[in-house]
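Enquirer: Sequence and predicted structure below; questions after.
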Amino acid sequence: MASRSFHGGGELLTAEEEQDLLVEIKTRMPDQGLIYTYRSHLEGGVCETADEIRTAAIIAAIKSNRVDYVDVELNSEPAFLERIRGALKVSESQWLVSHHNFEKTPTTEEINAVFKAMEAVGGDVLKLAVMPQSMDDVRHLIQATLTYNEKSQKPMIAIAMGSLGSITRIAPDLCGGSLTFAAGAGKTAPGQLSLEEIIDLRKRMALI
């Protein structure tokens, strides 16, 4: 298989190297869940990659039995999603269906529509990331997520990007979310905090 994906600082990995890396991660952290992401350039990916290449890489990750979830965007081409869903049907991996809005925070109606669409396509975990322009936007996202969370059985992730939305990363359990994303060697999203920062702040807030 000729698919490639990007590592840390733009280093290209071959398909075989990527599989080796997945094995190494699982070997080092056997009790930790692993989310595999090959982000579309339309929603924050570092470069434009043909769907055929992304599909091959994601399906290879699913078939490896090393990943617990694959993060695939809601607004993907139907044929692309159908192939991913087909691979997931015969795998123990689950689909973390995501949507990113780097421009604004949608209205409550729009947020509800996105979550409903995620459930309708069969997502196992619903992930929404938006860009707030004010603290009102942050409160709006939290309120909409908490309300939807009450009527959905699916785990949810709701992130307000940028420094304004830090609370949604620090305390997702208070904002309707089920987990957060922290930076390891380098930050990959606007407003992302390091693991050490999140742990320190959660301790200060008596959340851990």
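Expert: It's in.
Enquirer: CA atoms for contacts and neighbours, from now on please.
Expert: Noted.
Enquirer: and the helix or strand harbouring residue 18, what other elements does it pack with?
Expert: Per DSSP states H and E: residue 18 is located in helix 15-28. Applying 3 or more CA pairs under 8 Å, 6 or more residues apart in numbering; DSSP states H and E, we find helix 15-28 packed against strand 4-7.
Enquirer: let's bring in a second one:
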Amino acid sequence: DIVDIEYFSDMEIVDEVIAEAHSKGVYVIVSNHDFKTTIPMEQIVDRFKSIIFTGADIAKIAMMPEEGSQVVDMMQAAKELQDSGNQTPLIVISMGELGVETRTTGEMYGNTISFATAGIPSAPGQISVDALRSQLTMIHHIIAGK
């Protein structure tokens, strides 16, 4: 139903995968992962724009923050894109313990999808499905004023 391809693969291959997937009615996530650091907010916005330009159905950036301000940069980049009228769904993940809030509160700033684990985490900071569901339920009740 959906394919995920790393943005920094050979661009010719990225273009081919997107075209082939779309010809078969398959959605494409074009993603960028950095397990070491987080780039500045302006670069995150520019990178998202470049990913969106590929024709991705969903654009994803997952980075490892070294400090809390980098988590804020990730959220602000998504919010800036959302406020500018971007129509491409975004996935914005700050990995590790510092970035857990991007998995739980992400929809407030334009995040389309979150990731949780049903067993062994596939990325640093991934929480269990039950924990994510519980936190989202609580947040939704707060937002709804209940």
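Expert: That came through fine. Computed from a predicted model, the values in this text were never measured in an experiment.
Enquirer: Look up how far residue 134 of the first structure lies from residue 20 of the first structure.
Expert: Distance, residue 20 of the first structure to residue 134 of the first structure, using CA to CA, to the nearest Å: 43 Å.
Enquirer: typo on my end, residue 190 of the first structure
Expert: Distance, residue 190 of the first structure to residue 134 of the first structure, by CA to CA: 15 Å.
Enquirer: swap in residue 178 of the first structure?
Expert: 23 Å.
Enquirer: Compare those two and say which one has the larger neighbour count.
Expert: In this view residue 178 of the first structure and residue 134 are compared by other CA atoms under 10 Å, and residue 178 has more residues nearby, 17 against 13.
Enquirer: can you map out the helices along the second structure?
Expert: Ranges of helices in the second structure, per DSSP state H, are 11-23, 41-53, 68-83, 100-104, 129-144.
Enquirer: Same list, the ones you listed, but as a markdown table with mean neighbour count and distance to residue 4 of the second structure please.
Expert: Converted to a markdown table, the helices of the second structure look like this (neighbours: other CA atoms under 10 Å; distance: least, CA to CA, whole Å):
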| stretch | mean neighbour count | distance to residue 4 of the second structure |
| --- | --- | --- |
| helix 11-23 | 15 | 9 |
| helix 41-53 | 17 | 12 |
| helix 68-83 | 20 | 19 |
| helix 100-104 | 21 | 18 |
| helix 129-144 | 13 | 21 |
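Enquirer: Residue 120 of the second structure: neighbour count?
Expert: Residue 120 of the second structure has 10 neighbouring residues, counting by other CA under 10 Å.
Enquirer: Tell me which residue of the first structure matches up with it.
Expert: Aligned by TM-score structural alignment, residue 120 of the second structure pairs with residue 186 of the first structure.
Enquirer: mind checking what residue 128 of the first structure lines up with in the second structure?
Expert: By TM-score structural alignment, residue 128 of the first structure lines up with residue 61 in the second structure.
Enquirer: What separation is there between the nearest residue to its match once chain neighbours are set aside and residue 72 of the second structure?
Expert: Nearest residue to residue 61 of the second structure, sequence neighbours excluded (CA to CA, 6 or more residues apart in numbering): residue 32, at 4.8 Å. Distance, residue 32 of the second structure to residue 72 of the second structure, using CA to CA: 18 Å.
Enquirer: longest single strand anywhere in the second structure?
Expert: Criterion DSSP state E: the longest strand present in the second structure is strand 27-34.
Enquirer: can you tell me which residue is nearest the centre of the first structure?
Expert: In the first structure, the residue lying closest to the centroid (CA atoms, centre = their mean) is residue 71, at 5.2 Å.
Enquirer: my guess is that residue meets residue 59, correct?
Expert: No - under the criterion of CA atoms under 8 Å, residue 71 of the first structure is not in contact with residue 59, lying 11.8 Å apart.
Enquirer: related to what we said a few turns ago, quick one: map the residue nearest to residue 61 of the second structure onto the first structure.
Expert: By TM-score structural alignment, residue 32 of the second structure lines up with residue 99.
Enquirer: what sits against its match?
Expert: Contacts for residue 99 of the first structure (CA atoms under 8 Å, 6 or more residues apart in numbering) come out as 43, 73-75, 114, 127-129.
Enquirer: Translate residue 131 of the second structure into the numbering of the first structure.
Expert: With TM-score structural alignment as the criterion, the equivalent of residue 131 of the second structure in the first structure is residue 197.
Enquirer: Now do the same contact list for its match.
Expert: Applying CA under 8 Å, 6+ apart to residue 197 of the first structure gives no contacts.
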